[in-house]
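S.K.: next input, structure requested:
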Amino acid sequence: MRPYTFAAARSVGEALEQARDGSAYLAGGTTLVDLMKLEVISPAHVVDITAVPLRGIRAGAKGLSIGAMERMADVAGHDLVAGPYPMLAEALRQSASPQIRNMATIGGNLLQRTRCGYFRDPATPCNKRSPGSGCSAVDGHNRSHAVLGTSDACVATHPSDLAVALIALDARLSLRGAGGERSLRLADFYRLPGSTPHQENELRPGELITGVAVPALPWARRSTYVKVRDRQSYDFALCSAAVAVNVRGGVIGEARVAAGGVGTRPWRLPAVEQALKGKPMRLETFQAAVEHAADGSRLLSRNAFKPALLRRTIVRALVHLAG
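M.R.: Just a heads-up that it's a prediction; the model follows:
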């Protein structure tokens, strides 16, 4: 770990005043500290925001709001989340380990960096870590890497389970920076890698995520999050699916479907949603609806199994909701 200066903030205003070029915010620290130890990132200045009052879980006519400094474990177990939005609670409970969920924050979870081993190894080329150096995963060990949204410059998957569920629910971020406050759909927040994979999102220099807003969706009570991984504890998704359905008289009126573990960002699947709409809630419907879920996939040497796994994972989630 390289030397850096340190400051602590007690308000959003203080945090923004402390921010400068080459600085980083410290919340739970479960990603930042690891990457600093590996010297994958080396901020010149660290601003501790653990005392900044960005907490609270509230529900109203417009939906659910969650403060960015809320801990993952607290959100997963909250009555306003677990009952009305099961997919959120399940996505959080299947993330990381209990110890990390007790420390990590909602804002930090949405900003966590990829688990690609090449990104986390400064001895190997990685365009996301060192722009222009190349992507070692394209011809390397790429079993866990993305098949959707990739480019010649990067094939790393997005690691957040929570982001997949939030994008299925069309959530928005509240952001605050030197230029004031703004709101942005989470689906518009994450960038595709293209030729600039080091530019991962739309966060401006010094800007903070202050909260997450989930629109009211009464039928989200019938939702789930299915995660497929190599081991059941503390592992990242090979594939995941966040699914919610509105069923009336045995027929699907509306659906929300998003996938993780297969894309360079959380991947909403509107074609699958549309294919489910107006169809009976049964296995044949599910199997037909996912036929084109992986359209546009770009396969690598070791991850050609992912399109089929994606289709099966969505069907598994739908079967679970069908009882």
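
S.K.: CA only for contacts and neighbour counts going forward, please
M.R.: Will do.

S.K.: could you confirm Ser65 falls within a strand?
M.R.: Yes: read with DSSP: H, G, I helix; E, B strand; the rest coil, Ser65 is one of the residues of a strand.

S.K.: count of neighbours near the closest residue to it other than its chain neighbours?
M.R.: Using Cα to Cα, 6 or more residues apart in numbering and skipping residues adjacent in sequence, the residue nearest Ser65 is Ala213, 4.5 Å away. Ala213: 24 surrounding residues under other Cα atoms under 10 Å.

S.K.: what's near enough to touch Ala213?
M.R.: 63-66, 171-174 (Cα atoms under 8 Å, 6 or more residues apart in numbering).

S.K.: how about the helices of the protein, start to end?
M.R.: 12-18, 32-37, 72-76, 79-82, 86-93, 98-101, 106-110, 161-168, 186-189, 270-276, 283-289, 306-322 (DSSP state H).

S.K.: buried stuff in the first one?
M.R.: Pointing back at helix 12-18 there. 12, 15-16, 18 (16 or more other Cα atoms under 10 Å).

S.K.: can you list contacts of that helix?
M.R.: Helix 12-18 has contacts (Cα under 8 Å, 6+ apart) with 7-9, 47, 49, 52-53, 177-178, 206-208.

S.K.: about what we covered before: nearest to Leu32 among the buried residues of helix 12-18?
M.R.: Minimum distance to Leu32 across these is 16.6 Å, recorded for Ala15 (Cα to Cα).

S.K.: which residue lies farthest from the center of the protein?
M.R.: Gly249 (33.3 Å; Cα atoms, centre = their mean).

S.K.: can you count the residues close to Thr150?
M.R.: Number of residues near Thr150 (other Cα under 10 Å) recorded here: 24.

S.K.: let's see this one next to it:
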Amino acid sequence: MNNFAYTKAVDINNAISKINENDNNKIIAGGTNIIDLLKYFITEADTLIDINSISEMKKISELPDGRIRLGTLMTNADTAYHPVIEEKYTLLSKAILAGASAQIRNMATNGGNLLQRTRCYYFYDIHTPCNKREPGSGCSAIKGYNRIHAILGHSDHCIAVFPSDMCVALAALDAVVNVTGKNGFRSVPFADFHRLPGDSPHLDNNLEKGEIITSIDLPHKGFSKNYSYLKLRDRSSYSFALVSVATALEIENNLIKEARIALGGVAHKPWRVKKAEDLLVNKEPNAENFATAAEVILAGAHGFEHNTFKIDLAKKAIVRNCMMALDPRSQRPGAKPSL
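M.R.: Predicted coordinates for the structure are as follows:
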């Protein structure tokens, strides 16, 4: 870990001013990812700017049009257990609680969750080539051990995946990310916030230099009747997803009126295919139709030596999770939904 200065920001404008003083200044909130990045010499900071004193970023509020605004400094735990989130956006609550350990959720913030970096082994090993860590050095994962890596949206430069559970649910809910920088305030649709690797995998998202996430807006529709979050991993304890699925359905008279299906653990960003969701509209909610949608979602998927199994796993996970969404009670411990 390199030496760095430490300072506290008193408000959003002060934080923006401090972050723009030096290209190598970094924000710290919960610190559950940035500290690891510093310890492993993956990133350096001249100054860490602590934003935890900005109280307006620590609350949840209802907007005049019925949307819910999540403060970026709310912890993952406080968000997941908030009565409004538990009741109206249960899918988001379930996804958050599937991620990390309780201790980390008690520290990690909503904004930090969106900004966390990949858990690719080679990204964290500074002695191996990694285009995400050192652009132009190569991607060790492509011909290395790539069990946890991408099957969708990857490039010749990077096959890393984005690790967040919370973001998979936010993608399914069509959340909006609000950011503020030296050029003012702007809102970014969640689908446009994270990036695919292309030829610049070191860029995880579309934040402009010196911008700070101030809040996340949840649309009025929370899909509180038919939802499910499924996380498949190598062990049931704290572990990142091999494949995860967030499903939100609106059903009337045994017909699907709207479908949202987002995947995690398969790409450089949460993965949604609107064409597949549209195919389900006015269809019966059954395993056959969900399987058809799964084929469309995984169209073009390509695995590598150790992770081709994830393609079939993802298809089966989509069907299973969509069926679970028909009866959220099936998500209780020990319940086994029938397909």
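
S.K.: TM between them?
M.R.: The TM-score (TM-score structural alignment, normalised by the length of structure 1) is 0.97; 323 aligned residues with a Cα RMSD of 1.1 Å.

S.K.: returning to what we had before: distance of the residue farthest from the centre of structure 1 from Ile57 of structure 1?
M.R.: Gly249 of structure 1 is 33 Å from Ile57 of structure 1, where distance means Cα to Cα, to the nearest Å.

S.K.: cool, Gly194 of structure 1 as well?
M.R.: In terms of Cα to Cα, Gly194 of structure 1 sits 36 Å off from Ile57 of structure 1.

S.K.: circling back: which of the contacts of Ala213 of structure 1 are buried? Put it as a PyMOL command.
M.R.: PyMOL command restricting the contacts of Ala213 of structure 1 to the buried ones, with burial defined by 16+ other Cα under 10 Å:
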select buried, resi 64+65+66+171+172+173+174
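
S.K.: identify the farthest-apart pair in the contacts of Ala213 of structure 1.
M.R.: Counting by Cα to Cα, the most remote pair of the contacts of Ala213 of structure 1 is Gly63 and Ser174, 14.2 Å apart.

S.K.: of the contacts of Ala213 of structure 1, closest to Gln99 of structure 1?
M.R.: When those are ranked by distance to Gln99 of structure 1 (Cα to Cα), Ile66 comes first, at 20.7 Å.

S.K.: who touches the residue most central in space within structure 2 in this structure?
M.R.: Nearest residue to the geometric centre of structure 2 (Cα atoms, centre = their mean): Cys167, 2.5 Å. Counting by Cα under 8 Å, 6+ apart, Cys167 of structure 2 makes contact with 113-114, 270.

S.K.: quick one: the strands in structure 1, in order.
M.R.: Ranges of strands in structure 1, per DSSP state E, are 5-8, 23-26, 45-48, 57-60, 63-67, 172-177, 180-185, 208-215, 223-228, 239-248, 251-260, 267-268.

S.K.: mind putting those into a markdown table with distance to Leu309 of structure 1?
M.R.: Shown next, in a markdown table, are those (distance: least, Cα to Cα, whole Å):
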| stretch | distance to Leu309 of structure 1 |
| --- | --- |
| strand 5-8 | 45 |
| strand 23-26 | 36 |
| strand 45-48 | 40 |
| strand 57-60 | 35 |
| strand 63-67 | 32 |
| strand 172-177 | 29 |
| strand 180-185 | 28 |
| strand 208-215 | 28 |
| strand 223-228 | 9 |
| strand 239-248 | 7 |
| strand 251-260 | 11 |
| strand 267-268 | 15 |
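
S.K.: for Asp152 of structure 1, which of those strands is the nearest?
M.R.: Closest to Asp152 of structure 1 of the strands of structure 1, according to Cα to Cα: strand 267-268, at 18.9 Å.

S.K.: on average, how far is that closest one from the matching bit in structure 2?
M.R.: Here strand 267-268 of structure 1, set against structure 2 after superposition, deviates by a mean of 0.7 Å using mean Cα distance after the TM-score superposition for structure 1.

S.K.: quick one: that strand aligns where in structure 2?
M.R.: Under TM-score structural alignment, the alignment places strand 267-268 of structure 1 onto residues 271-272 of structure 2.

S.K.: residues making contact with the matching stretch?
M.R.: 168, 171-172, 260-264, 297.

S.K.: quick one, what contacts the aligned residue in structure 2 for Gly108 of structure 1?
M.R.: By TM-score structural alignment, Gly108 of structure 1 lines up with Gly112 in structure 2. Counting by Cα under 8 Å, 6+ apart, Gly112 of structure 2 makes contact with 29-30, 33, 72.

S.K.: which one (most neighbours) among the residues you listed?
M.R.: That'd be Thr72 among the contacts of Gly112 of structure 2, by other Cα under 10 Å, with 27 neighbours.

S.K.: just give me the match in structure 1 for that residue.
M.R.: Using TM-score structural alignment, the partner of Thr72 of structure 2 in structure 1 is Ala68.

S.K.: its match contacts Pro53, doesn't it?
M.R.: No: between Ala68 of structure 1 and Pro53 there is no contact under Cα atoms under 8 Å: 9.3 Å.

S.K.: what residues are shared contacts of those two?
M.R.: With contacts taken as Cα under 8 Å, 6+ apart, Ala68 of structure 1 and Pro53 have no neighbour in common.

S.K.: one step back: which one of the strands of structure 1 lies nearest to Ile100 of structure 1?
M.R.: Closest among the strands of structure 1, using Cα to Cα: strand 23-26, at 14.6 Å.

S.K.: quick one: that closest one aligns where in structure 2?
M.R.: So strand 23-26 of structure 1 sits over residues 25-28 in structure 2, by TM-score structural alignment.

S.K.: that stretch vs structure 1, average offset?
M.R.: Per aligned residue, stretch 25-28 of structure 2 averages 0.5 Å (mean Cα distance after the TM-score superposition for structure 1).

S.K.: could you flag which of the contacts of stretch 271-272 of structure 2 are buried?
M.R.: So, by 16+ other Cα under 10 Å, the buried ones in the contacts of stretch 271-272 of structure 2 are 168, 171-172, 260-264, 297.

S.K.: which one of these is nearest to Ile148 of structure 2?
M.R.: So of these, ranked by how close each gets to Ile148 of structure 2 (Cα to Cα), first place is Gly264, at 11.2 Å.

S.K.: the nearest residue to the closest one once chain neighbours are set aside: what's it in contact with?
M.R.: Excluding its sequence neighbours, the residue lying closest to Gly264 of structure 2 (Cα to Cα, 6+ apart) is Ser244, at 4.7 Å. The contact partners of Ser244 of structure 2, by Cα under 8 Å, 6+ apart, come to 165, 168, 229-232, 263-265, 314, 317.
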